[in-house]
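[1] starting from these lines, generate the structure:
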Amino acid sequence: MPLTLKLIQSHPRKLTVLTSQYAVIGLPLKLATVITLASFAIVFLYKRTNKYSGLQNQPRSTYSGPYRGISNPESRAVYFGIPVFSYEELQQATNNFDQARELGEGSFGTVYYANLQDGREVAVKRLYERNYWPVESFNNEIQILTCMRNKYFVSLYGCTSRHSRELLLVYEYVPNGTLSCHLHGDKAKHRILPWHVRMRIAIDTASALTYLHASDIIHRDVKSSNILIDNNFCVKVADFGLSRLFPNDVTHVSTAPKGTPGYVDPDYRMCYQLTTKSDVYSFGVVLVELISSMPAVDMSRDRDEIKLANLAVRRIQRRAFCELIDPSLGFQSDDKLKRMIVSVAELAFQCLQGDNELRPSMSEVLEVLQRIESENDEPASFEGIEIHGARVPQSYTRPPLPNMKLQRHHQTL
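    The predicted model follows:
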């Protein structure tokens, strides 16, 4: 018989006591084990619940554009170095986008005068609709104006996030209106811009565009209403919503023509090939506005001259400057002034060539304007230029490239 069985048979009472003792000792061990397991379960469930709760609190939408990778743009104080405003703040600043505060309209939105809570006067652009083009315009404005620093560009103070009710951009407020207003708008009724001011505006605008082209960017919407004027009549070029990157290793960018009627390069409109010379053409229209005080488009003119560019080309071809130049400038009584204005008209003639290969570059345009202002300009030769089938006799020599060194600051658009 085994020893264990003998012990059980010989000492049954001791076995009962021993079993009772083990039962008493095992009870706390079982309770401790249950409590420990329960604790682990509670901790596990708590962490898991918090994890899913945190995921649910995060934005569920994903999007592309400059805010990619930012889970909640409005929680950030700045973006690309500029503040992110809430829609409600800008709504209040514009008095609920009061029509009386409208400053004008850009390519993709209406601009309003606004007062921020910190007392600053600003201009707020309210984009029309949230479709492809306004969103691209929104992106372009932010990327260009936060990466390009130039005293002739309007400053961007901030924007709303892509999650806001509407896309809004906040700019510095330029109080003296646009060049268009001063030439043939409300301000023209009260004060005529003297020639030396117009000349300075032309040079400042050409400087801005030269800098832009040197940074591989085409503005694509150069016009007098996008040239803002401050109280000192200094230029601030605005509205970069249509701008495009122009890599220096290509000859053109193929894209559907965009821009404002009366300013769009006819070569670009016909061939769908955007180049820096497209801006040159538009600037040529601005030059004609400066010397004539006429709008770029006027339906009251003869059909063939509704576009100011067509009118100017015909007058300059016939050398009928008296029919083009604003008589209020007094050029007929001042031979020196007349030579300067005629030189600018002839430069505009170069810019308005139908074939973009015949147009000068913006840096060349800037150099000629600076020579004219310094009164060291030699009469330009326009011999051999063909416009709409008409040819000016003999040969044409383009001015030399200026020696300009400009820093490039841009990001891919």
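[2] going by C-alpha atoms from here, please, whenever you check contacts or count neighbours.
    Fine.
[3] spell out which helix or strand contains G158, please.
    Remark: G158 resides in strand 156-159, with elements defined by DSSP states H and E.
[4] now do the buried residues in that strand.
    Buried positions in strand 156-159, judged by neighbour count with 16 or more other CA atoms under 10 Å: 156-159.
[5] what does stretch 307-327 give?
    The neighbour-count check on stretch 307-327 (16+ other CA under 10 Å) flags 307-317, 321, 324-326 as buried.
[6] sequence B follows; please return its structure for comparison with A:
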Amino acid sequence: MEKGVGLRLKEEDEVPIYHRDVKSTNILLDEKHRAKVSDFGISRSVAIDDTHLTTIVQGTVGYVDPEYLQSSHFTGKSDVYSFGVVLIELLTGGKPVSILRPQEVRMLGAYFLEAMRNDRLHEIIDARIKEECDQEEVLAVAKLARRCLSLNSEHRPTMRDVFIELDRLQSKKQGAQNQAENCEEHTHIQIAIPESMSLSYYSPYTVVENSSFSPDSKPFMIHKTL
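    Below you'll find the model as predicted:
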């Protein structure tokens, strides 16, 4: 999962930009499969010291921050809410809005939060995610998404916090993969041979010399270094 899916993190001395329409169809992949956010048609830049933008509510149903809907005040945390919906789309494979769900949970955000409250996350996770992804990592992303979807914007992380957490998860996964590769590289095959045979060094195998040999001996044994 691409860290922050290309949402650019502002530095303290940069002018903040509110995208205002973060959604899965506005996230594109380049030739190297790097995610980039597109469609800045309704985005707005604000002064560094401004805490929010007061405007007529705009955005896509299912992704719009409920707090923004009620107050018409858009903040950086409103983009975070929308990104949370993108995360749970990836986790569940569900649509942001579905009439097939009960009315109170037609919005994917509400549906996901209800499942988390009732410990039913495993019931709504996409089958491919269950099969192909580490479940500890899936749970960590789900918890991050839950924070992004908090109805109180003060309880949501910043986009920078989201980036840091996704980066941590990605680094942890990469570290585990590297460790697994190292284990494979250190796999040794022991070969039983007659005493009369002389062998030279044969990488990457470890040769066991001076071993008794009989027709019943197994030709090799594999020992994995854990």
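[7] please state their TM-score.
    Remark: TM-score between the superposed chains equals 0.71 [TM-score structural alignment, normalised by the length of structure 2]; 172 aligned residues with a CA RMSD of 1.9 Å.
[8] quick one on the thing from earlier: which of the buried residues of strand 156-159 of structure 1 lies closest to L242 of structure 1?
    The closest of the buried residues of strand 156-159 of structure 1 to L242 of structure 1 turns out to be L156 (CA to CA; 16.0 Å).
[9] need the counterpart of L287 of structure 1 in structure 2.
    Under the alignment (TM-score structural alignment), L287 of structure 1 maps onto L87 of structure 2.
[10] reduced to three states, what does its match come out as?
    Following DSSP: H, G, I helix; E, B strand; the rest coil, L87 of structure 2 is assigned to helix.
[11] ok, how many other residues are close to V80 of structure 2?
    Neighbour count for V80 of structure 2, taken as other CA atoms under 10 Å: 28.
[12] that one belongs to a helix?
    Yes. V80 of structure 2 forms part of a helix when assessed by three-state DSSP.
[13] so it makes contact with R160?
    No. Between V80 of structure 2 and R160 there is no contact under CA atoms under 8 Å: 9.8 Å.
[14] so what's the residue count around V170 of structure 1?
    Using other CA under 10 Å, V170 of structure 1 is surrounded by 25 other residues.
[15] which helix in structure 2 has the most residues?
    Criterion DSSP state H: the longest helix present in structure 2 is helix 159-185.
[16] buried ones in it?
    Buried residues in helix 159-185 of structure 2, defined by neighbour count with 16+ other CA under 10 Å: 159-160, 162-163, 165-167, 169-170.
[17] what do you get for stretch 50-57 of structure 2?
    Neighbour counts over stretch 50-57 of structure 2 (16+ other CA under 10 Å) mark 52-53, 57 as buried.
[18] that one maps to which residues in structure 1?
    Mapped onto structure 1 using TM-score structural alignment, stretch 50-57 of structure 2 covers residues 250-257.
[19] sorry, back to before: other SSEs contacting the strand holding G158 of structure 1?
    strand 82-83, helix 132-147, strand 168-172 (3 or more CA pairs under 8 Å, 6 or more residues apart in numbering; DSSP states H and E).
[20] between the ones you listed, which gets nearest to N232 of structure 1?
    Taking CA to CA, strand 168-172 is the member of those nearest to N232 of structure 1, at 15.3 Å.
[21] distance to I25 of structure 1 added to the buried residues of strand 156-159 of structure 1, as a markdown table?
    Below are these laid out as a markdown table (distance: CA to CA, whole Å):
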| residue | distance to I25 of structure 1 |
| --- | --- |
| L156 | 78 |
| Y157 | 76 |
| G158 | 73 |
| C159 | 72 |
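[22] ok, those residues vs Q353 of structure 1, which is closest?
    Checking the buried residues of strand 156-159 of structure 1 one by one against Q353 of structure 1 (CA to CA), the nearest turns out to be L156, at 34.2 Å.
[23] shouldn't that closest one be in contact with I144?
    No. Here L156 of structure 1 does not reach I144: they are 9.7 Å apart, not a contact under CA under 8 Å.
[24] just the element for the equivalent of I99 of structure 2 over in structure 1, please.
    Taking TM-score structural alignment, the alignment pairs I99 of structure 2 with M299 from structure 1. Under the criterion DSSP H and E, no helix or strand holds M299 of structure 1.
[25] for M299 of structure 1, give me its contacts.
    I306 (CA atoms under 8 Å, 6 or more residues apart in numbering).
[26] any idea how far P327 of structure 1 is from it?
    Distance, M299 of structure 1 to P327 of structure 1, by CA to CA, to the nearest Å: 22 Å.
[27] which bit of structure 1 covers stretch 114-124 of structure 2?
    Counting by TM-score structural alignment, stretch 114-124 of structure 2 falls onto residues 314-324 of structure 1.
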